[in-house]
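> got a sequence here, can you build the structure:
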Amino acid sequence: MTTDLDTAITRAFREESGQVVATLIRVTGDWDLAEECVQEAFALALRTWPRDGVPAKPGAWLTTTARNRATDRIRREAVGAEKLREAAHLAAAAEPEWDESGVHDDRLRLIFTCCHPSLPLEGQVALALRTLAGLTTAEIARAFLVSEATMSQRLVRVKRKIRTAGIPYSVPRSELLPERTAAVLGMLYLLFNEGYSASAGTDPMRTDLSAEAIRLSRILAGLMPGEPEVLGLLALLLLHDARRTTRVDEEGTLVSLEDQDRGRWNAAEIAEGTEILETALRRGVPGRYQIQAAIAACHTTAARASDTDWVQIAALYGELLRFMPSPVVELNRAVAVAMAEGPEAGLELVDKLTADDNLPGYHLLPATRADLLRRLARFDEAADAYRDALALAGTDVERAYLSGKLAETS
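Predicted coordinates:
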């Protein structure tokens, strides 16, 4: 029973904390106060839910409790009539206020606030991951390869900038949307990937983040229906999500794309994603998300793995490099070239990446090299490369998969 309750509380935190924090930021205008009151609400849940049971609507319970905590704190700290009026407003606040954009989703407002052009890019990403995805400061610090203390200071500075610059908690007017679009799309993609990675066993409690990213992308597509990259992102998320449940088997082992059960892929999401992608491409303004969605469509619309058009995928990765000149894209292109032209052609590209040392610590580089060497029957070299990849892998699921591949080389 205790385990079930702990799971319910953990799930409530993963699923509801971002929304509750976003709502508290809207009604208080104070990021630190909002986060602290939400933490207090969860602490109270830990004390009272074992006695009273889990509420039918945990999110509503947490929002009300956190808002009451904020009201009490403002009243205790009140100096003069203005603070008392603020507390009275907060106590009455329940529904989001309408703004000129007509968008009333607190999380989307929060994304646009984080993506204000006056904020540093790293600060935008870190703040969104902290408030939207519920990542701890330590987790964000690891993602940025900095110390927890350094990341904590970054978060303090960016929140201070929002407060002192008076950056509004709102979706901007339509003429101001383009200057934030790229950053907002990047945030939504990060949010989706956090949940998508969880679907492969890294943290089952975070899988809901993928659905949330898709939901917010739909809202954004409605807000900006003429922006092809917004449609491209939505298409990409749907096409990826269609394969989510087949990425691991019943034992929790990673399943490669070519070995996944295509009959279990979500046909409705594939059809919708493909249709949205075609709408975006007809605009004739290509971009990174549309190209990635086109690559995903090449995979998901192939009836069998052997039907995959690897020549087209390799060409698309070449095009993607114009928009995203990164070694990760180059590595993905090398895989596609290997599938289209043979493992030797792909290995030549991978060896160049290895020599350039542009992906230090990235386990997929030696893992890809190992796979190509194995396909060329160079088993001793493949085994060494798999061991290199194992030393860099970050999760048990990844290590189990690589260990299985290493065993195939002996």
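
> can we go C-alpha only for contacts and neighbour counts from here?
OK.

> buried residues, stretch 208-225. List them.
Neighbour counts over stretch 208-225 (16 or more other C-alpha atoms under 10 Å) mark 208-214, 216-221, 223-224 as buried.

> just the residues you listed: which are in helices?
In helices, defined here by DSSP state H, the members of the buried residues of stretch 208-225 are 208-214, 216-221, 223.

> can I get the residues you listed in CSV with distance to Y401?
Shown next, in CSV, are those (distance: C-alpha to C-alpha, whole Å):
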residue, distance to Y401
D208, 24
L209, 24
S210, 23
A211, 26
E212, 28
A213, 28
I214, 28
L216, 33
S217, 32
R218, 34
I219, 37
L220, 37
A221, 37
L223, 42
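
> from these, which is closest to P366?
S210 (28.1 Å; C-alpha to C-alpha).

> wait, what's in contact with the closest one?
With contact taken as C-alpha atoms under 8 Å, 6 or more residues apart in numbering, S210 is in contact with 191-196, 241.

> spit out the contact partners of G252.
Contacts of G252 by C-alpha under 8 Å, 6+ apart are 200-201, 397.

> out of these, grab the one that's most surrounded.
Highest neighbour count within the contacts of G252, by other C-alpha atoms under 10 Å: A200, with 23 neighbours.

> ok, that one - contacts?
247-248, 252, 254, 397.

> again, but for D309
D309 sits in contact with C298, where contact means C-alpha under 8 Å, 6+ apart.

> A367 against D384, yeah?
No - in terms of C-alpha atoms under 8 Å, A367 does not count as a neighbour of D384; the distance is 10.1 Å.

> closest to R264 among the contacts of G252?
Of the contacts of G252, the one sitting nearest to R264 (C-alpha to C-alpha) turns out to be A200, at 15.8 Å.

> could you also give me the structure for this next sequence, so I can compare it with the first?
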Amino acid sequence: MPGGEHGRPARRAVEDRGTEDLLRELVPQVLGILVRRHGDFDAAEDAVQDAVLAAVRTWREVPEHPKAWLVKAATNALTDRLRSEHARRRREENAVAEPPPEVPDHDDTLTLLFLCCHPALTPPSAIALTLRAVGGLTTAEIANAFLVPETTMAQRISRAKQKVRTLEQPDPRSLRSVLHVLYLMFNEGYAGSVGPALNRVELSGEAIRLTRLVHVLRPDDPEVTGLLALMLLTDARRPARTGPHGELIPLADQDRARWDEALIVEGVALIEEALARGEIGEYQLQAAIAALHDDARTAEQTDWAQIDTMYALLERVTGNPVVTLNRAVAVAMTRGPAAGLALIDTLDDRLPGHHRLDSVRGHLHEMAGEKDRARTHYRAAAARTTSLPERHYLLGKAANLR
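Predicted coordinates for the structure are as follows:
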């Protein structure tokens, strides 16, 4: 739990992490409390920002109960917006001297995450709102990450806040919507779907940080543990995914000595812990597949037969055609490219126009020695993808087939 609640005193925590880290941890908790009490997302967010500014101005040392201090200061700021400027200043000045109010012991960060990740919101809106309210990123930073104008992102976040005000909270016993948003956020950061960069570390890193937070709050949920393991095992390969000029390096060609061994060890321990509970879910299965890839010291040592088995189980759990497309590679590696291509042929109606259909077909035709067909599919995939590094990679593959 955060400092000042069930753990070491807040002042000691600050010594260890610094005031800035403490405020970053407490802001989503305080915002969650105000939103739950007063229901106005915009006003609550403004009030919490006022409270943080007041803390920065007035704290000479961190108070004994920093979360309670911020809740009271934010509540006062929220009230002050309905009163005169003179009353607002008087309450802010009294915030330090007054005894801390009673604050709930539980952490409201997860409540705030549920609000931001409500299933009624579109995934882009939910991700943007989560990054703003829980992650603490500015609107400009979020806009930059998604390669859209700041005004466009501000409108998207504003609409999401207004939508949240009209919705009932989702059942807090279900984490599915939260995990889905964090999963999409990580994927967009690890393999950007648009623009010149393959990686957007600010997105993938924030997704990992927030998933770690959810894991602290829900340590016994195997899918939370599985998602965190999946992110760590995947992110461990990031240092080797790009060349010196940002070019894409596929898994088979990566320098595995550059993989982050500490993340692999942590991820493997987490997935083993999750699978031991016997409640298998999609994130655990994806993490298990990632662990099998990370366990291979060379591409030739990859256990494709077990990966195929895992993908077949994941197909039954999710029914997702992208899973079938990924499985086609494992099938090709174990039973030959013709078997993989036959599996892909079942997906044309389920993934119409998806660039990865052509990309994987190109790869399997290349495996089969069918260079002309491979070249045609690589070029078709390059024409459809919106990722510049991926486009350059696919065009390079086509050009090198002689």
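
> any idea how far T23 of the first structure lies from Y362 of the first structure?
Separation of T23 of the first structure from Y362 of the first structure (C-alpha to C-alpha, to the nearest Å): 37 Å.

> right, I mislabeled it, should have said L216 of the first structure
Counting by C-alpha to C-alpha, the gap from L216 of the first structure to Y362 of the first structure is 30 Å.

> kindly report the same for R399 of the first structure.
Counting by C-alpha to C-alpha - R399 of the first structure and Y362 of the first structure are separated by 13 Å.

> same question, T48 of the first structure
When distance is defined by C-alpha to C-alpha, T48 of the first structure is 44 Å away from Y362 of the first structure.

> returning to what we had before: more neighbours: which of R399 and Y362 of the first structure?
Using other C-alpha under 10 Å, the more surrounded residue of R399 of the first structure and Y362 is R399, with 20 against 14.

> and that one, what pairs with it in the second structure?
Correspondence of R399 of the first structure to the second structure, assessed by TM-score structural alignment: R391.

> once aligned to the first structure, how far is the one helix or strand its match maps to on average?
Element membership for R391 of the second structure, per DSSP states H and E: helix 388-400. Superposed on the first structure, helix 388-400 of the second structure shows a mean distance of 1.0 Å to its aligned residues (mean C-alpha distance after the TM-score superposition for the first structure).

> contact partners for I127 of the second structure?
For I127 of the second structure, the contact set (C-alpha under 8 Å, 6+ apart) comprises 116-117, 181-182, 184-185.

> which element is it on?
helix 123-133.

> what does G340 of the second structure give?
Assessed by DSSP H and E, G340 of the second structure sits inside helix 337-344.

> so how far is that helix off the chain centroid?
32 Å (C-alpha atoms, centre = their mean, to the nearest Å).

> so which residues of the stretch 251-400 of the first structure form helices?
267-281, 288-300, 310-323, 327-341, 343-356, 364-375, 379-392, 396-407 (DSSP state H, counting those that start in this stretch).

> redo the ones you listed as JSON lines? Include distance to R73 of the first structure.
Below are these laid out as JSON lines (distance: least, C-alpha to C-alpha, whole Å):
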{"stretch": "helix 267-281", "distance to R73 of the first structure": "46"}
{"stretch": "helix 288-300", "distance to R73 of the first structure": "44"}
{"stretch": "helix 310-323", "distance to R73 of the first structure": "48"}
{"stretch": "helix 327-341", "distance to R73 of the first structure": "48"}
{"stretch": "helix 343-356", "distance to R73 of the first structure": "55"}
{"stretch": "helix 364-375", "distance to R73 of the first structure": "49"}
{"stretch": "helix 379-392", "distance to R73 of the first structure": "46"}
{"stretch": "helix 396-407", "distance to R73 of the first structure": "43"}
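
> counterpart of D294 of the second structure over in the first structure?
By TM-score structural alignment, D294 of the second structure lines up with T300.

> residues in contact with the residue nearest the centre of the second structure?
The residue lying closest to the centre of the second structure (C-alpha atoms, centre = their mean) is A207, at 2.8 Å. By C-alpha under 8 Å, 6+ apart, A207 of the second structure lies in contact with 182-183, 185-186.

> ok, those vs E150 of the second structure, which is closest?
Using C-alpha to C-alpha, these come closest to E150 of the second structure at M185, 18.5 Å.

> if anything else comes up later, I'll come back, but that's it for now.
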